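Trainee: sequence below, structure please.
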Amino acid sequence: MTSQKLLYEGKAKKVFETDVPGVVIVEFKDDATAFNGEKKGQIADKGVANAAISTKLFRLLEAQGIATHFREQLDARHLAVDLLHMIPLEVVVRNRVAGSLEKRTGLKEGTILPKAVIELYFKNDQLGDPLLNDDHIEVLQLATPELLQQLRSTATKINQILQQFFGQRQLILVDFKLEFGLKGDKLVLGDEISPDTCRLWDEQTLKKLDKDRFRRDLGGVEEAYHEVLERVLS
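Mentor: Take a look at the predicted model:
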């Protein structure tokens, strides 16, 4: 498999065409952004950590019956994945209060939610990725009611699997973002699962071990990513 022309470059990844139909190569970058790109920087070897963490978690989910776009890890920064028709919705699963949920509800950061809250955001940089309800999604024709139900049920199952996995490694899965696409008619998990897309806290100290350390200038960003990597691979 050879990497050919660049198809897309985002904030954290590049996607390249390959000589295998329906397969692309994803390169994980060290670039870091926050607040819809308003804050920018770099985190040393973030791409290496995120590629390895995503590989481990995609394999975990596949073993539990969740279809993902993952095929293989090619080297430290590159994954071969299936090319999907991406659904323009970010699916956010929240187990504890943090980030925008704290601002919107007034609940204290860290409050344990009585049930997982699933939110849907329109993946649109120009609009700032706004939070949508089902009526908005129907009007914008972003997904059918049947697909929305499938997104929610799949996200719920992923949450159960990941909470157990991280809990065994003394990590609290506070919340996380998922992106899905279609391969034909099949719903498939895409993007990545990493400290870029998850809030992860140490179970004992509640120390933040994710991109919030970059967002909030907490320091120790590289160390946090590599601590998560070590625990995930343990």
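Trainee: use CA for all of it now, contacts and neighbours both
Mentor: Fine.
Trainee: any idea how far Glu9 lies from Glu17?
Mentor: Remark: distance between Glu9 and Glu17 (Cα to Cα, to the nearest Å) = 12 Å.
Trainee: so those two - more neighbours on which side?
Mentor: The neighbour count for Glu9 versus Glu17, taken as other Cα atoms under 10 Å, is higher for Glu17 (19 against 13).
Trainee: please list all residues in contact with that one.
Mentor: By Cα atoms under 8 Å, 6 or more residues apart in numbering, the residues touching Glu17 are 3-7, 23-25.
Trainee: quick check: longest helix in the chain by residues?
Mentor: What stands out as the longest helix in the chain, according to DSSP state H, is helix 145-167.
Trainee: what does that one rub up against?
Mentor: With Cα under 8 Å, 6+ apart as the test, helix 145-167 has contacts from 61, 64, 66, 91, 93, 116, 118, 134, 138, 172-173, 178, 180, 203, 232.
Trainee: counting contacts, what elements does whichever helix or strand comes after it pack onto?
Mentor: Toward the C-terminal end, the helix or strand that comes next after helix 145-167 (DSSP states H and E) is strand 171-183. Contact analysis of strand 171-183 by 3 or more Cα pairs under 8 Å, 6 or more residues apart in numbering; DSSP states H and E lists strand 85-96, helix 145-167, strand 186-189, strand 198-202 as its packing neighbours.
Trainee: can you check which of the ones you listed gets nearest to Asn50?
Mentor: strand 198-202 (11.1 Å; Cα to Cα).
Trainee: for the comparison step, fold the sequence that follows:
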Amino acid sequence: MARRRQIFEGQAKILFEGPEPGTLVQYFKDDVTTLNVKSRGIITGKGVLNNRISEYLLTRLGEIGVSTYFVRRLNMREQLVREVEPIPIEVIMRNIAAGSFARRFGMAEGTPLPRSIVEYYYKSDELEHPMISEEHITAFGWATPQEIDEMMSLALRINDFLSGLFLGISMRLMDLKIEFGRLWEDEQVRIILADEVCPDSCRLWDLRTNQRLDQKRHSGDFGDLADAYQEVARRLGILPESGPSDIKGPDTLQ
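Mentor: Below is the predicted model of the structure:
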């Protein structure tokens, strides 16, 4: 059987056409990038772990009524997802000051914020994902005011649920990046979560030690990141029994 057509390749995933209309196959890569794609590396097995972690978290979100693009996991590195019209906005939920947010406001990392803060960024590697306002979003036609309200409402709900879930396994969700898309069904459109949720897209700290358990742990050597991703999967109870072995992905996609 011929290999399916590639639709998109990003920093951490590849999308292929799905087995039926309205679906895509999402393949998780082992590539890791930091500092706005200025630093690159490979963590063998990262894609396997992210696939399992995202499957678990998106399934849990679905159980509380949050609509997502996730359909089911196909194998160790691939998921079947719904095809959506992507909205080129990254929604960042800030719970505790860290990273660029802490530097921007002269705050010590780990300082709790008075409440969760929502920020918007334009999804563009070439422009290094500039921060934008609702005025930018509506002026350039990226989303309507109603869609912005829907994205914010969903983002707050997702953030609240995941914050509690991670707290239950002794981790603090410092911040979270999520993306949304328009799902067209019977000439009707609704906004759904259209992004994986894994240590690539959120900042996680150990509740007691403040040890970083996400991609931001990288400090010049990618080696220590493997342990962080495995620790998140272990605490969630989903570490593959055989370990995150290196499985060839695009070559096996039929």
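Trainee: please indicate which of the contacts of Glu17 of the first structure are buried?
Mentor: Listed as buried from the contacts of Glu17 of the first structure are 23-25; burial here means 16 or more other Cα atoms under 10 Å.
Trainee: which SS class is Ile117 of the second structure?
Mentor: Following DSSP: H, G, I helix; E, B strand; the rest coil, Ile117 of the second structure is assigned to strand.
Trainee: can I assume it is in contact with Arg94?
Mentor: Yes. Proximity of Ile117 of the second structure to Arg94 meets the contact threshold set by Cα atoms under 8 Å, at 5.0 Å.
Trainee: that older thread, just the ones in helices from the buried ones among the contacts of Glu17 of the first structure, please.
Mentor: Using DSSP H, no member of these falls in helices.
Trainee: let me have these in JSON lines, extended by distance to Asp185 of the first structure.
Mentor: Below are those laid out as JSON lines (distance: Cα to Cα, whole Å):
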{"residue": "Val23", "distance to Asp185 of the first structure": "17"}
{"residue": "Val24", "distance to Asp185 of the first structure": "19"}
{"residue": "Ile25", "distance to Asp185 of the first structure": "22"}
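Trainee: which one of those residues is nearest Lys186 of the first structure?
Mentor: Nearest to Lys186 of the first structure among these is Val23, at 15.9 Å by Cα to Cα.
Trainee: for the closest residue to Gly128 of the first structure other than its chain neighbours, helix, strand, or coil?
Mentor: Leaving aside its sequence neighbours, Gly128 of the first structure sits nearest to Asn36 (Cα to Cα, 6 or more residues apart in numbering; 6.4 Å). With three-state DSSP as the basis, Asn36 of the first structure sits in coil.
Trainee: what about Asn36 of the first structure, distance to Val26 of the first structure?
Mentor: Distance of Asn36 of the first structure to Val26 of the first structure, given as Cα to Cα: 21 Å.
Trainee: again, but for Phe214 of the first structure
Mentor: Going from Phe214 of the first structure to Val26 of the first structure by Cα to Cα gives 23 Å.
Trainee: just want to know which of those two has more residues nearby.
Mentor: Using other Cα under 10 Å, the more surrounded residue of Phe214 of the first structure and Val26 is Val26, with 25 against 21.
Trainee: which stretch of helix or strand covers the nearest residue to the more buried one once chain neighbours are set aside?
Mentor: Sequence neighbours aside, Val15 is the residue nearest to Val26 of the first structure in space, at 4.6 Å (criterion: Cα to Cα, 6+ apart). Assigned by DSSP H and E, Val15 of the first structure belongs to strand 13-18.
Trainee: would you mind getting the average deviation of that strand from the second structure?
Mentor: Compared with the second structure after fitting, strand 13-18 of the first structure has a mean deviation of 0.8 Å; criterion: mean Cα distance after the TM-score superposition for the first structure.
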